[in-house]
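**Student:** sequence and predicted structure, then a few things I'm wondering about:
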Amino acid sequence: MTDRTPGDTTTGHLFASAPPPAPDDWEEPLIEGRFRGKTVVVTGATSGIGRATAVRVAREGGHVLAIDLSTLRMEALLEKNQDLDITGVVGDISNQDDVNKIAVRVRGRVDALAVVAGVADNMVALHEVEDELWESVFRINVDGPFRISRALIPIMLSRGVGSIVNVSSQAGLRGSIAGSAYTASKHAVIGLTRSAAYIYSPRGIRVNAVIPRPTKSALESNYGSLGGAGPLPSGPLTSPETEAAQIASPMTYLLSDDAANVTGAILPADDGWGLA
């Protein structure tokens, strides 16, 4: 029999529950050998979600081709993870020449592609968006995923198998998260994901997207700027590394053979943040 305060009707309908674990108590559940023998390309691989995904795949036995624009961050990634099978390539996935070089570096085999690289827009309202901002956001957030996917899909098709995971945003689902350019670009990423999932599913290639919540290690954006909706709700008290690793967990699931029958999914990894 459950102890209950007499006359308390506010919580009487609830089952007793233990308090949830503290956010930083979460431990990354590595699956040994899950990516053994596989080559996985990760863009935006030197920071945040991209770095966490690249390291997780490598720790689970995969060969990672890590792509990023920053030479200094790439050097830091490789220096800190010398025991892992990570090859760094400094390049811009929105630049076709760089993408062509990446396609050569995979040496005829790519099992999975994680497209994480992106840029925010400082919550700029539509009438304030300048051409330079619009073109920059779309070049990185849409042209980049388009170009790198276009280059690597034929390699996947030649083997009849592959997985692509794009990173979109809550801004890809609703209009209150970011400015016009970023919101439109992340809606485009979801459209690209769904179209590719439909077209390539019969040919062995799975295409999914992950929707993270804003994290400390994610894109910087002045969400309180003119025309914006004000500051975002405060997040759980976790470290940037923990937050990124928590999002890398569903990323690596979708990249792996564990998700063999999952395609076209738009998977929130947001601790329920998008339910509000």
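**Tutor:** Yes, it's here. What you are looking at is a predicted structure, and each value in this text was computed from that prediction instead of being measured.

**Student:** could you use CA atoms for every contact and neighbour count after this?
**Tutor:** Noted.

**Student:** now the strands for this protein?
**Tutor:** Along the chain, the stretches classed as strands by DSSP state E are 39-43, 63-68, 86-90, 112-115, 162-167, 205-212, 266-269.

**Student:** report the angle between the third one and strand 63-68.
**Tutor:** In other words, strand 86-90. Using axes from the mean of the first three to the mean of the last three Cα atoms, to 10 degrees, the direction of strand 86-90 lies 30 degrees away from that of strand 63-68.

**Student:** included below, for side-by-side comparison, is a second structure:
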Amino acid sequence: MALTLSDRVVIITGAGSGIGRAAALQAAAAGAHVVVADLNEHAANETVELITQAGGGASVSAGNVADQAAVDRIVADATTHGQLGGLVNNAGVMDLFAGAAETDDATWERCIRVNLTAPFLLVRAVLPHLLEAGTGSIVNIASEAGIRGAAAGAAYTASKHGVVGLTKNTAYTYGKRGIRSNAVLPGGVETNIMSSIDQSKINQDGLGAIGPVHQTAVRNAKPDEIAALVTFLLADEAINVNGAIVPSDGGWSAG
């Protein structure tokens, strides 16, 4: 099935690598102009180069999506390329696998700011444009940690549960006005998210506590496999899918 994303602009955060890059490539192949938003401008430019080499349309809008000024600029940049039609909130950071008693303020605040507040800021910023058009799709990358308590530490788990709540509320509030909001919940994926933390500071007791749960996972997914679901949810073919919280974990959440 050929997915339809032509004649619209899609913002994808964290698109310099991993799931974000794979989603950017697939969305562009489906006809979207992709705004590649990433903190790492060099990585963002590499993604744009890959898209343009394949004949697609893309542009870079580098910045920290946890910052309101950067969010405003990214959305403003996107609107210069055409009708804004989609948003993928993919950028995220990991925590140190610690429980609440062992989680420091800095880790908590960073996870909540990047993983939850940033998606909220972007959703709030794009909604006026989507509502004016009467159509649009928001896809939030949550996590297995968004539906269970044994996939990460307290900070990451709380942030991803929040993403699930944001997704559902947005879907319910704006669905009758043509806006769809869905979340994808990956399990383990072959990305560089662990580079977002100092791995020497991982809480070993916390990691040990959730280790048996992680061992029940089937395997780590490829970014392309998650991106395929993201691209479907962005596309017109998913017009009847709204408010869905969709695991993409090889069946891990079924156990």
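**Tutor:** Now that the structure is in, tell me what you want to look at. Since the structure is predicted, the reported quantities are computational estimates derived from the model, not experimental observations.

**Student:** return the set of buried residues in stretch 41-60 of structure 2.
**Tutor:** By neighbour count, with 16 or more other Cα atoms under 10 Å as the criterion, the buried positions of stretch 41-60 of structure 2 are 41, 43-49, 51, 56-60.

**Student:** would you point out the most distant pair within the residues you listed?
**Tutor:** Largest separation among the buried residues of stretch 41-60 of structure 2 by Cα to Cα: 41 and 56, giving 19.1 Å.

**Student:** who wins for proximity to residue 152 of structure 1 among the strands of structure 1?
**Tutor:** Here strand 112-115 is closest among the strands of structure 1 (Cα to Cα), at 8.2 Å.

**Student:** packing partners for that closest one?
**Tutor:** Using 3 or more Cα pairs under 8 Å, 6 or more residues apart in numbering; DSSP states H and E, the elements in contact with strand 112-115 of structure 1 are strand 39-43, strand 162-167, helix 240-255.

**Student:** same thing but 6 Å
**Tutor:** For strand 112-115 of structure 1, the elements it packs on are strand 39-43, strand 162-167, judged by 3 or more Cα pairs under 6 Å, 6 or more residues apart in numbering; DSSP states H and E.

**Student:** what residues in structure 2 pair up with it?
**Tutor:** The counterpart of strand 112-115 of structure 1 in structure 2, counting by TM-score structural alignment, spans residues 86-89.

**Student:** same deal with stretch 168-175 of structure 1?
**Tutor:** Stretch 168-175 of structure 1 covers residues 142-149 of structure 2 once aligned (TM-score structural alignment).

**Student:** kindly reformat the helices and strands packed on strand 112-115 of structure 1 as TSV containing distance to residue 152 of structure 1 and mean neighbour count.
**Tutor:** Shown next, in TSV, are those (distance: least, Cα to Cα, whole Å; neighbours: other Cα atoms under 10 Å):
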stretch	distance to residue 152 of structure 1	mean neighbour count
strand 39-43	9	27
strand 162-167	10	26
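
**Student:** okay if I get those strands as CSV plus distance to residue 217 of structure 1?
**Tutor:** CSV is the format used below for these (distance: least, Cα to Cα, whole Å):
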stretch, distance to residue 217 of structure 1
strand 39-43, 15
strand 162-167, 14
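
**Student:** so which of the ones you listed gets nearest residue 119 of structure 1?
**Tutor:** Shortest separation from residue 119 of structure 1 across these is recorded for strand 162-167, at 11.5 Å, computed as Cα to Cα.

**Student:** any idea how far apart the tips of the match of stretch 168-175 of structure 1 sit?
**Tutor:** Between the opening and closing residues of stretch 142-149 of structure 2 there is a gap of 13 Å (Cα to Cα, to the nearest Å).

**Student:** ok so, going back, dump the strands of structure 1 to TSV, plus distance to residue 259 of structure 1.
**Tutor:** Written out in TSV, the entries for those read as follows (distance: least, Cα to Cα, whole Å):
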stretch	distance to residue 259 of structure 1
strand 39-43	15
strand 63-68	19
strand 86-90	23
strand 112-115	12
strand 162-167	9
strand 205-212	9
strand 266-269	12
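
**Student:** of those strands, which is nearest residue 181 of structure 1?
**Tutor:** With Cα to Cα as the measure, strand 162-167 is the member of those nearest residue 181 of structure 1 (16.1 Å).

**Student:** quick one: contacts of that closest one?
**Tutor:** Here strand 162-167 of structure 1 makes contact (Cα atoms under 6 Å, 6 or more residues apart in numbering) with 111-116, 156, 205-210, 255.

**Student:** can you name the two of those residues that are farthest apart?
**Tutor:** Maximum distance among the contacts of strand 162-167 of structure 1 (Cα to Cα): 20.7 Å, for 156 and 210.

**Student:** on that earlier part again, and the match of stretch 168-175 of structure 1, how far out from the chain middle?
**Tutor:** A distance of 13 Å separates the centroid of the chain from that of stretch 142-149 of structure 2, by Cα atoms, centre = their mean, to the nearest Å.

**Student:** any buried residues in it, and which?
**Tutor:** Neighbour-count burial for stretch 142-149 of structure 2, with 16+ other Cα under 10 Å as criterion, is recorded at 142-147.

**Student:** now do stretch 116-132 of structure 2
**Tutor:** By neighbour count, and taking 16+ other Cα under 10 Å as the criterion, the buried residues in stretch 116-132 of structure 2 are 116-123, 125-127, 129-130.

**Student:** please apply the same query to stretch 97-106 of structure 1.
**Tutor:** Residues of stretch 97-106 of structure 1 classed as buried: 98-99, 102-103, 106 (neighbour count, 16+ other Cα under 10 Å).

**Student:** which of those residues sits closest to residue 190 of structure 1?
**Tutor:** Using Cα to Cα, these come closest to residue 190 of structure 1 at residue 99, 21.4 Å.

**Student:** what's the closest one aligned with over in structure 2?
**Tutor:** That one, residue 99 of structure 1, aligns with residue 71 by TM-score structural alignment.

**Student:** for that match, which non-adjacent residue is spatially closest?
**Tutor:** residue 65 (5.5 Å; Cα to Cα, 6 or more residues apart in numbering).

**Student:** residues near the one you found, how many?
**Tutor:** Other residues near residue 65 of structure 2 number 28, with proximity taken as other Cα atoms under 10 Å.

**Student:** appreciated, that's everything.
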